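*Asks:* need a 3D model of the sequence below.
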Amino acid sequence: MSVIKPALQRPELISYFSGANNYCWLYFRNGEKKLLAKPISYLESQLPDFIRVHKTVLINPDYIKSLDQPPHKKMAGKVHLESGEVFPVSRRRWLQVVESLHNHSSGSRQGEDLNSFPEKANASLADLEHYSPEASVFLMTSDAEKAAQTERLISDKWPTYHIHIEQDSMALPELLTQLPEQEYPSLILLDARTQTTERLNTLQRLKEDSQLSHIPVILLVLPTEQLISNGYQKQANSVISMPIGYSLFEHTIERICQFWLRIVRLPGATIYSN
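*Replies:* Next comes the predicted model:
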């Protein structure tokens, strides 16, 4: 089950979000963090009371301890969190941040000094009802139609798996290394039919990383001998050749998932009886 929905229902447990391309790190008040397959702009739209202090940071105003004015009109200000973390406040957002925080302070803390917020009790991630670590499949593709087909397929055939779909795979190795090992994806699908160089580079980096090399990576390529050879040279677990617009794409993905999610035994994976 995705953590996004229960987290949005309990915003008081969240301290801030930090964006990374089309992903976003969610930082809880108790120090735990989770990687979400959502851009920070999506979280901002879902949590209108949170304050966007920078293009990559969205903060729970209840967690802000103080603000530092920009030392010069061409410099950024700073926001201090109760945890001691400090983030820059971009110049163009400064007045908006001050106004938003003042309005929030006036509405929820009548008569309190903006620079002196009371301590909050540490909230626990366990307080999120229905939360459980999710098994996942990552698909990197620029083909929106095939992405939609894959998402429907996974939801229908393997509902216990959450699928993360992104166009850009460059940041994937760095993002995965920040996850606990038990939250690594069960399968990564790299669609290299239109972004060959990027996907091959990502594949190589994944397989050269001792932490990530055991994650199964399936490379989808155009039907040429050179691309197939390149995929195996960079240690893809399987290389699947298919042209753009391949009519049996969904059927092929289903067979891949059936093999890697049900038949193959991987260290630490759940054992299925069916």
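*Asks:* going forward, measure contacts between C-alpha atoms and count neighbours the same way
*Replies:* Noted.
*Asks:* from Leu203, how far off is Lys234?
*Replies:* Per Cα to Cα, to the nearest Å, Lys234 is found 7 Å from Leu203.
*Asks:* between the two, which one's more packed in?
*Replies:* Ranked by neighbour count (other Cα atoms under 10 Å), Lys234 and Leu203 place Leu203 first, with 25 against 17.
*Asks:* next, the contact list for that one, please.
*Replies:* 190, 217, 234-236 (Cα atoms under 8 Å, 6 or more residues apart in numbering).
*Asks:* how about the strands in the stretch 101-250 of the chain?
*Replies:* 135-140, 161-166, 187-191, 217-221, 238-241 (DSSP state E, counting those that start in this stretch).
*Asks:* show residues contacting the last one.
*Replies:* Same thing as strand 238-241. Outside strand 238-241, the residues that touch it by Cα under 8 Å, 6+ apart are 217-224, 228, 231-232.
*Asks:* against Thr194, how distant is Ala171?
*Replies:* Applying Cα to Cα to Ala171 and Thr194 gives a distance of 18 Å.
*Asks:* quick check: the nearest residue in space to Tyr184 that is not next to it in sequence vs Arg255, distance?
*Replies:* Spatial nearest neighbour of Tyr184, excluding adjacent residues (Cα to Cα, 6 or more residues apart in numbering): Leu176 at 6.8 Å. Distance, Leu176 to Arg255, by Cα to Cα: 25 Å.
*Asks:* same question, Leu175
*Replies:* Counting by Cα to Cα, the gap from Leu175 to Arg255 is 28 Å.
*Asks:* more neighbours: these two, which one.
*Replies:* Leu175 (14 against 11).
*Asks:* flag every buried residue along stretch 152-171.
*Replies:* Buried residues in stretch 152-171, counted by 16 or more other Cα atoms under 10 Å: 153-154, 158, 161-170.
*Asks:* one more to line up against the first:
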Amino acid sequence: MPDYDPSGDPADILLVEDNPGDVRLTREAFRDGHIRNALHVVTDGVEALDFLRQRGDHADAPRPDVVLLDLNLPRKNGDEVLDEIRDDPELERLPVVVLTSSKAQEDVVESYELQANAYLTKPVDPSEFIETVQSIQEFWLCVVRLPPSEDS
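*Replies:* You can find the predicted model right below:
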């Protein structure tokens, strides 16, 4: 599987996920798929926005190339995070993939109304979950052409 970025630098992926099991499976998917892109993990919506805005403990955080966003988060839910990303001129072009356990049609509709780039439901089976994460990486970092970051 080719790596992202023609310069050879690995991509930065921000995973916003509060479930330790899903974080572990995502890390496993990266390891098993020999994905060398950097995976950064935050566990709630407030921390996600601090990471993206490079505030507080995340002052030196890189600007991610893609955000994988769970909807069911503590302190600030995924819809609120997505809404703030799209309202921020410095973040609005950032690709956001909703990766959640919710199959509710209203969550799908709301996510797309808030301009999510994709909505994926987490498979229950661990091996299918790993395949899903690997396909996200393949598509978003190998197939899709992303806009340059603001600081490029």
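*Asks:* tm score of chain vs chain?
*Replies:* Aligned and superposed, the two chains score 0.75 in TM-score terms (TM-score structural alignment, normalised by the length of the second structure); 132 aligned residues with a Cα RMSD of 2.5 Å.
*Asks:* about what we covered before: so the residue nearest to Tyr184 of the first structure touches Ile188, yeah?
*Replies:* No - if you go by Cα atoms under 8 Å, Leu176 of the first structure and Ile188 don't touch, sitting 11.3 Å apart.
*Asks:* ok, these two, which is more surrounded?
*Replies:* When neighbours are counted by other Cα under 10 Å, Leu176 of the first structure and Ile188 differ, and Ile188 comes out ahead with 20 against 17.
*Asks:* the more buried one matches what in the second structure?
*Replies:* With TM-score structural alignment as the criterion, Ile188 of the first structure lines up with Val67 in the second structure.
*Asks:* Pro243 of the first structure: neighbouring residues, count only.
*Replies:* 13.
*Asks:* surely it is in contact with Pro223?
*Replies:* Yes - between Pro243 of the first structure and Pro223 there is a contact under Cα under 8 Å: 6.3 Å.
*Asks:* can you pull the contacts of Glu84 of the second structure?
*Replies:* Neighbour list for Glu84 of the second structure: empty [criterion: Cα under 8 Å, 6+ apart].
*Asks:* what's the answer for Leu68 of the second structure, then?
*Replies:* 13-16, 96-99.
*Asks:* and these as CSV, adding distance to Leu141 of the second structure and neighbour count?
*Replies:* Compiled in CSV, the contacts of Leu68 of the second structure are given as follows (distance: Cα to Cα, whole Å; neighbours: other Cα atoms under 10 Å):
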residue, distance to Leu141 of the second structure, neighbour count
Ile13, 10, 20
Leu14, 13, 23
Leu15, 14, 22
Val16, 18, 27
Val96, 12, 23
Val97, 12, 22
Val98, 16, 26
Leu99, 16, 24
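*Asks:* now do the same for Pro173 of the first structure: its match in the second structure.
*Replies:* In the second structure, the residue matched to Pro173 of the first structure (TM-score structural alignment) is Leu49.
*Asks:* can you give me the helices for the stretch 1-150 of the first structure?
*Replies:* Using DSSP state H, counting those that start in this stretch, the helices of the stretch 1-150 of the first structure run over 4-9, 40-46, 94-108, 144-157.
*Asks:* what's the third one packed up against?
*Replies:* This means helix 94-108 of the first structure. strand 51-54 (3 or more Cα pairs under 8 Å, 6 or more residues apart in numbering; DSSP states H and E).
*Asks:* quick one: the strand it packs on aligns where in the second structure?
*Replies:* Using TM-score structural alignment, strand 51-54 of the first structure pairs with nothing in the second structure.
*Asks:* show me which residues of that strand are buried.
*Replies:* For strand 51-54 of the first structure, burial by neighbour count (16+ other Cα under 10 Å) applies to 51-54.
*Asks:* same thing with stretch 95-111 of the second structure?
*Replies:* Applying 16+ other Cα under 10 Å to stretch 95-111 of the second structure flags 95-100, 102, 107-108, 111 as buried.
*Asks:* re earlier: ok, which of the helices of the stretch 1-150 of the first structure comes nearest Leu58 of the first structure?
*Replies:* helix 40-46 (7.0 Å; Cα to Cα).
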